[in-house]
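Student: this one's sequence-less:
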């Protein structure tokens, strides 16, 4: 049976937080044997790290500041992330990037905070997990300054078009694909270009509890997405890429463990 690694789950500060033991147990029953808990601000990153220490080998985490929280950045933030990154379970800097869709933080601050975290990832020689929404040009321009020095870079929850896909592949990014691809309303363009993502650069994720795959049948009773649904997303993408599930699942598991510097 294939193993799966969910490279982006939101367990802290979400509707899943009160039910973490069950979520982890259910995931394991569906061969999702490891997952990465996202840190989207400093307090959440600290809590994610603490949580992961309770589930060694199953949970890993990131440390960073999402663009929504960029306004909270201050002179102490870099040192706080640097300290969190010393924990063995912290496997990437992020979630960092740009979000011009909601603009919860001013764009100039978003850009500076993104650049600061990329610089820190370079300093620490750590991979970076990134977010981009409606900000492709600025995101790419900032990324290009640091990409040659970064050991690895991942754009999670990729929902772009063919042009942005080609630009990101040119920068040798890993791309995370979620259940968005299963959405007959919003995911059609993504579904059409997923076959263009090189096998060695695609990762899979649920982004739980968000983006539940709408095409699942029977439809889950709860609208909350969970890591246990990752094999469904894998099968859906494998079909789009016209690959056997075992081959696709094995490749994405290898890609995920390689990106985060974990043993395969």
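Tutor: Arrived safely, thanks for sending. Every value quoted in this text rests on a predicted model; they were computed, and no experiment measured them. Residues are numbered from 1 along each chain as shown.

Student: C-alpha only now, for contacts and for neighbours.
Tutor: Will do.

Student: Provide a list of residues in contact with the spatially closest residue to residue 39 that is not a sequence neighbour.
Tutor: Beyond its immediate neighbours in the sequence, the residue positioned closest to residue 39 (Cα to Cα, 6 or more residues apart in numbering) is residue 45, lying 4.0 Å away. When the contact criterion is Cα atoms under 8 Å, 6 or more residues apart in numbering, the partners of residue 45 are 38, 39, 61, 62, 63, 64, 84.

Student: adding another structure so you can compare the two:
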């Protein structure tokens, strides 16, 4: 029997899933994606993610505030995240990090909120679900200030260059690869460097409803990505790394269960 896949980053609380969320989950299971980690991007979205998890033994989630929302955190947001993280279904602190590409929140607030997330993860001894875009040096410097106290994490939706990849690995993190690697225009550089990721540090994710893999044939009518498309990411990634797809699936599933302390059966 083929090992099931784990989608370590899916935005199942997104409104684009409101009309057919149960069907999306069913299609994912039919495609071999048994377990999913739902991304928390704000206090409200983290609470919604946890509510979804409480009704399904194979759903888990993270709790955190995306850098886009750093300007809008409440005075007690850390207390709220702490309460959420006390639930066994919450497996990581995040999505957290820096995004200087669009600066929906000020860099100053992004850095403050990110630093607070790192301290929370260290206090609770939970892994991190990390975001970074156009902010690598600052992101790395902030992490390094608290790295000695952290238990690890994943650089979610990694799209950087080889130097950044090697630095992420040197920091002790796992690397999350999405359908970006399936895009021959935007993702060629990533395709060329994923072979440098050790198999015991590799994770795969859809980041649905975003980043629909470009290698799906026939192309889906909707632009919405789904966790059921994760096998297409695995196909391209196995090709790029020149390894057997079943080996890749087995290893990434083992890695996900180790990092997030999942309790599913192989």
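Tutor: Arrived safely, thanks for sending. All values derive from a computational prediction rather than experimental measurement.

Student: just to revisit the earlier point, mind listing which of the contacts of residue 45 of structure 1 are in helices?
Tutor: Within the contacts of residue 45 of structure 1, residues falling in helices by DSSP state H are residue 84.

Student: Out of the contacts of residue 45 of structure 1, the closest to residue 221 of structure 1 would be?
Tutor: Checking the contacts of residue 45 of structure 1 against residue 221 of structure 1 with Cα to Cα, the nearest one is residue 38 at 25.2 Å.

Student: how close does the closest one get to residue 241 of structure 1?
Tutor: Distance check for residue 38 of structure 1 against residue 241 of structure 1: by Cα to Cα, to the nearest Å, it reads 28 Å.

Student: remind me, longest helix of structure 2?
Tutor: Here the longest helix in structure 2 is taken by residue count, with DSSP H as the criterion, and it is helix 107-124.

Student: show me the contacts for the residue in structure 2 that residue 21 of structure 1 lines up against.
Tutor: When the two structures are superposed using TM-score structural alignment, residue 21 of structure 1 falls opposite residue 22 in structure 2. With contact taken as Cα under 8 Å, 6+ apart, residue 22 of structure 2 is in contact with no other residue.

Student: same check, this time on the one 5 residues further on
Tutor: Contacts for residue 27 of structure 2 were tallied using Cα under 8 Å, 6+ apart; they are residue 228.

Student: Assign it to helix, strand or coil.
Tutor: When classified by DSSP: H, G, I helix; E, B strand; the rest coil, residue 27 of structure 2 comes out as helix.

Student: after the host helix or strand of residue 232 of structure 2, next one along is what?
Tutor: Of the helices and strands defined by DSSP states H and E, residue 232 of structure 2 is found in helix 230-241. Elements were assigned by DSSP H and E; along the chain past helix 230-241 of structure 2, the next helix or strand is helix 245-260.

Student: so how much does that following helix differ from structure 1 once superposed?
Tutor: For helix 245-260 of structure 2, the mean distance to aligned residues of structure 1 following superposition is 0.5 Å (mean Cα distance after the TM-score superposition for structure 1).

Student: still on that earlier bit, quick one, which of residue 38 and residue 241 of structure 1 is more surrounded?
Tutor: residue 38 (30 against 19; other Cα atoms under 10 Å).

Student: And the more buried one, how far from residue 27 of structure 1?
Tutor: Spatial separation of residue 38 of structure 1 from residue 27 of structure 1 under the definition Cα to Cα is 17 Å.

Student: Could you pull out the helices in the stretch 51-200 of structure 1 for me?
Tutor: Across the stretch 51-200 of structure 1, reading from the start of the chain, the helices by DSSP state H, counting those that start in this stretch fall at 77-84, 107-124, 136-146, 162-170, 188-193.

Student: how close does the third one sit to structure 2?
Tutor: Looking back up the chat, that one is helix 136-146 of structure 1. Overlaying structure 2 shows helix 136-146 of structure 1 at a mean distance of 0.6 Å from the equivalent residues (mean Cα distance after the TM-score superposition for structure 1).

Student: just how off-centre is that helix within its chain?
Tutor: In this view, helix 136-146 of structure 1 has its centroid 18 Å away from the chain centroid, taken as Cα atoms, centre = their mean, to the nearest Å.

Student: For it, which helices and strands make contact with it?
Tutor: For helix 136-146 of structure 1, the contact count by 3 or more Cα pairs under 8 Å, 6 or more residues apart in numbering; DSSP states H and E identifies helix 107-124 as packing neighbours.

Student: got the buried residues for the helix it packs on?
Tutor: 107, 109-122, 124 (16 or more other Cα atoms under 10 Å).

Student: can I get the contacts of residue 45 of structure 1 in a markdown table with distance to residue 14 of structure 1?
Tutor: Putting those into a markdown table (distance: Cα to Cα, whole Å) gives the following:
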| residue | distance to residue 14 of structure 1 |
| --- | --- |
| 38 | 11 |
| 39 | 12 |
| 61 | 15 |
| 62 | 16 |
| 63 | 17 |
| 64 | 17 |
| 84 | 21 |
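
Student: So the equivalent of residue 39 of structure 1 over in structure 2 versus residue 162 of structure 2, what's the distance?
Tutor: Residue correspondence, TM-score structural alignment: residue 39 of structure 1 in this structure matches residue 40 in structure 2. Taking Cα to Cα as the criterion, residue 40 of structure 2 is separated from residue 162 of structure 2 by 28 Å.
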